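take a look and give me a structure for this.
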Amino acid sequence: MRIASLHVYPVKSLRGMDVGAADVERQGLRGDRRWMVIEHDGSNLTARKHPPMLGVRAVADGAAGLRLSAAGLPDLHVEAPGTDVERIEVGLSRVGTATPAGEAADAWLTRALDRPARLVWLDDPTRRSVAPEHGGRPGDTLSFADDGPLLVTTTASMERLNAWIREAHPEHATLPMERFRPNLVVDGADEPFAEDAWRSMRVGDVELRFAEQCDRCVMTTIDLETLRTGKEPIRTLARHRRWDGKTWFGVRMVPVTTGRVAVGDAVEVADA
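Next up, the predicted model:
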């Protein structure tokens, strides 16, 4: 097995970027979900609630900066706020406060999303923990990601899901892996959904520990081109991958060691 692709999402719920290599830190891939969009009351704004967020792309621009792009607007460069900027309260669990990016970023996002929005930065991801109910252990840290530092999927599982969709709906377009927003995509698994049984994963010097299987939400049903919500893949996952009242695709992993990984690197796993 090998790493087929790597993906970083600098801003939670915005489109991200494909990378050829990435540094794995304790809270996930470097730069992944260090930024978040919030409403003016501090509650986090996600594409589940506002699908047009997936029409905005964020890519790394400088050491810790961002470049935001959206149709009809000039790109915007955003620098990470300094340590002298006062934090504000945010509603995301287990973080409490975050640092505002500033008026220019807020105004740009408000135009891009056609609703009031603010951009905030997580100054220190080590101050947010992985919850025990999501496989966290003492010392496990987390960015603005929902529940786990890394999401791992396999090409074999994606191919099986698309085959299931075509069996029931031959006219349906092939779904891209990007719908699931993984960080690491693995190619060469023996069978679809083999990752459900992986207890650990090693890529070079980087070791990852299984945290939990990943339950999927309505965000996966948003077409990334039209930004309209459809029925797939939740409809098909509900037929084949539903238990405990949820649908499942991919696994969340926690870094045990840190280091650099790259597309093409060999992957070793240990099953339960």
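
going forward, measure contacts and count neighbours with C-alpha atoms only.
Noted.

show me where the stretch 151-272 of the chain has helices.
Assigned by DSSP state H, counting those that start in this stretch, the helices in the stretch 151-272 of the chain fall at 155-168, 234-240.

save these as CSV, and put in mean neighbour count and distance to Pro132 too.
Output for the helices of the stretch 151-272 of the chain, formatted as CSV (neighbours: other C-alpha atoms under 10 Å; distance: least, C-alpha to C-alpha, whole Å):
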stretch, mean neighbour count, distance to Pro132
helix 155-168, 17, 27
helix 234-240, 16, 26
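
and this one, so I can compare the two:
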Amino acid sequence: MKITALYVYPIKALRGIDLKSAQIGPQGVSHDRRFMLYEVHPSTGELKKIQLDSHPRCALFEQQIVPGSQYGESTVVVRYHSNPPQDSGTGEEDNALKVPLEPDMSTLEKMDVVLHSSPAAAYRMGDSYDAWFSQRFGVNTILVYLGDGRRAVLGKTLPPKAAQEQQQRGWVSSLTSYITGSQGSVETPWVTFSDVAPLMVTSESSLRDVRDRLLNGLPVEMYKFRPNIVVDGQGEDPWAEDFWAELTITPGQDQGDNGVGPEEHTLQLTGNCVRCISLNVDYKTGKPAEGDPGQVLKRLMKDRRVDTGSKWAPVFGRYAFLDGRHTDGITVSVGDDAEVTRRNTERTVWDWPGL
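All right, here's what the predicted structure looks like:
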């Protein structure tokens, strides 16, 4: 197989950025989902996560990472593509928001946030950012940065050694020990604002099956499934990834021609991704799609409800962690070889408490 696409999402839920090469560490692709948006209840102040399923307007926000040479520091540039487009005289389409990729946390207000029952300390980016997003979402919105915060992995979607230790302690005990810092003999993996694992791997062979068999040829773009790593699935049956346990990536020959051969990189694939109505969002309108494009989730549910831990949700893709041996991280590129080097005999079971 070959890697055919790589994506990063600096601000969770907004459009992804297509990469040719990616730096990957224990928390996934560099800068992935380090920022997140929350809706603030006007009277109670309660925070509600902003994601595509509940806020389809997220699809109208485009992100771009701009190196520091242009603005003085590396920046995430966000542009809002309003629908219908604003009159050109307003300058709306060119009114970009520039977010520092690595903000100075000493100047930011610290606050506690929760995503999928996993709490974290984060930093509020400030009024100017909040006002920009609030105007476009039409609700009181805040932008937060994870910074030095971290979220515990609550379910069993963990690499094998960490999963074994968590099973011995139980997830409540694991969360407590994670917060207090007494994490046992295995360094406990943690996540940013990614849902439950640092990486998402998907297969083009499975997407073709969705298009050809379930949607009668209706085109559906892979970016709607919000992966980090896409493989072509060559030599693998559609949905074979349900059983993938380990994926070994080998850089192309031009990257490994150093006399000793290319270095192999290993990912541990630990759980299925169960899907929600975000698949039905029209990225041109920022609304639920009409007609057949709005039926993607329903069509998948016909025969892809294959995870007994989440029996009402269809599966597409696998969650993954970088193997713990790669302490310095790895670099992967489009065109790299990918090989399944370990398979499960049975499907893994969804197991995130309360989600």
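
please work out the TM-score for the two chains.
After superposition, the two chains reach a TM-score of 0.92 (TM-score structural alignment, normalised by the length of the first structure), with 267 aligned residues with a C-alpha RMSD of 1.8 Å.

hmm, back to that, closest one to Arg67 of the first structure among the helices of the stretch 151-272 of the first structure?
helix 155-168 (29.2 Å; C-alpha to C-alpha).

run the chain-centre distance for the closest one.
Computed by C-alpha atoms, centre = their mean, to the nearest Å, the chain-centroid distance of helix 155-168 of the first structure equals 21 Å.

same deal with stretch 61-74 of the second structure?
20 Å.

quick one: which of the helices of the stretch 151-272 of the first structure is nearest Val251 of the first structure?
Smallest distance to Val251 of the first structure across the helices of the stretch 151-272 of the first structure (C-alpha to C-alpha): 11.5 Å, for helix 155-168.

helices or strands up against the closest one?
Packing partners of helix 155-168 of the first structure (3 or more C-alpha pairs under 8 Å, 6 or more residues apart in numbering; DSSP states H and E): strand 184-187, helix 234-240.

closest to the centroid, which residue in the first structure?
Centroid-nearest residue in the first structure, with C-alpha atoms, centre = their mean: Arg181, separated by 4.8 Å.

residue in the second structure matching it?
Aligning on TM-score structural alignment places Arg181 of the first structure opposite Arg226 in the second structure.

what about the nearest residue to its match once chain neighbours are set aside, how many neighbours?
Among residues not flanking Arg226 of the second structure along the chain, Gly16 sits closest, at 7.2 Å (C-alpha to C-alpha, 6 or more residues apart in numbering). Close neighbours of Gly16 of the second structure, defined as other C-alpha atoms under 10 Å, add up to 24.

and if you look at the one 5 residues further on?
Using other C-alpha under 10 Å, Ser21 of the second structure has 16 other residues around it.

do I have it right that it meets Tyr7?
No. If you go by C-alpha atoms under 8 Å, Ser21 of the second structure and Tyr7 don't touch, sitting 9.3 Å apart.

the helix or strand containing Asp18 of the second structure: average distance to aligned residues in the first structure?
Assigned by DSSP states H and E, Asp18 of the second structure belongs to strand 17-19. In the superposition against the first structure, strand 17-19 of the second structure averages 0.4 Å from its aligned positions (mean C-alpha distance after the TM-score superposition for the first structure).

which is the next helix or strand following that strand?
Remark: after strand 17-19 of the second structure, the chain's next helix or strand is strand 21-25, criterion DSSP H and E.

which residue lines up with Lys49 of the second structure in the first structure?
Using TM-score structural alignment, Lys49 of the second structure pairs with Asn44 in the first structure.

and the residue nearest to Leu14 of the second structure when sequence neighbours are not counted, which of the three is it?
Distances taken as C-alpha to C-alpha, 6+ apart put Cys58 closest to Leu14 of the second structure, at 5.1 Å, once the chain neighbours are dropped. Following DSSP: H, G, I helix; E, B strand; the rest coil, Cys58 of the second structure is assigned to helix.

how many residues are close by Cys58 of the second structure?
Counted with other C-alpha under 10 Å, the neighbours of Cys58 of the second structure add up to 24.

what does it correspond to in the first structure?
Match for Cys58 of the second structure (TM-score structural alignment): Met53.

so Val269 of the first structure touches Val206, yeah?
No. Assessed by C-alpha under 8 Å, Val269 of the first structure is found out of contact with Val206, at 11.8 Å.

quick one, what contacts the residue nearest to Val231 of the second structure when sequence neighbours are not counted?
Spatial nearest neighbour of Val231 of the second structure, chain neighbours left out: Ile3 (4.4 Å); criterion: C-alpha to C-alpha, 6+ apart. Ile3 of the second structure makes contacts with Ile229, Val230, Val231, Asp232, Ser333, Val334, Gly335, Asp336, Asp337, Ala338, as judged by C-alpha atoms under 8 Å, 6 or more residues apart in numbering.

what is the most widely separated pair among those residues?
Taking C-alpha to C-alpha as the measure, the contacts of Ile3 of the second structure have their most distant pair in Asp232 and Ser333, spaced 13.6 Å apart.

need the three-state assignment for Gly91 of the first structure.
coil.

what's the burial count for it?
Gly91 of the first structure: 16 surrounding residues under other C-alpha under 10 Å.

what does stretch 29-37 of the second structure contact?
8-13, 22-24, 49-50, 101, 141-147, 192-194, 198-199, 228.

you'd agree Asp254 of the second structure is in a strand?
No. Counting by three-state DSSP, Asp254 of the second structure falls outside a strand, being helix.

give me the number of residues near it?
Neighbours around Asp254 of the second structure, by other C-alpha under 10 Å: 8.

now it: how far from Asp242 of the second structure?
Distance of Asp254 of the second structure to Asp242 of the second structure, computed by C-alpha to C-alpha, to the nearest Å: 31 Å.

that's all I had, so thanks and see you.
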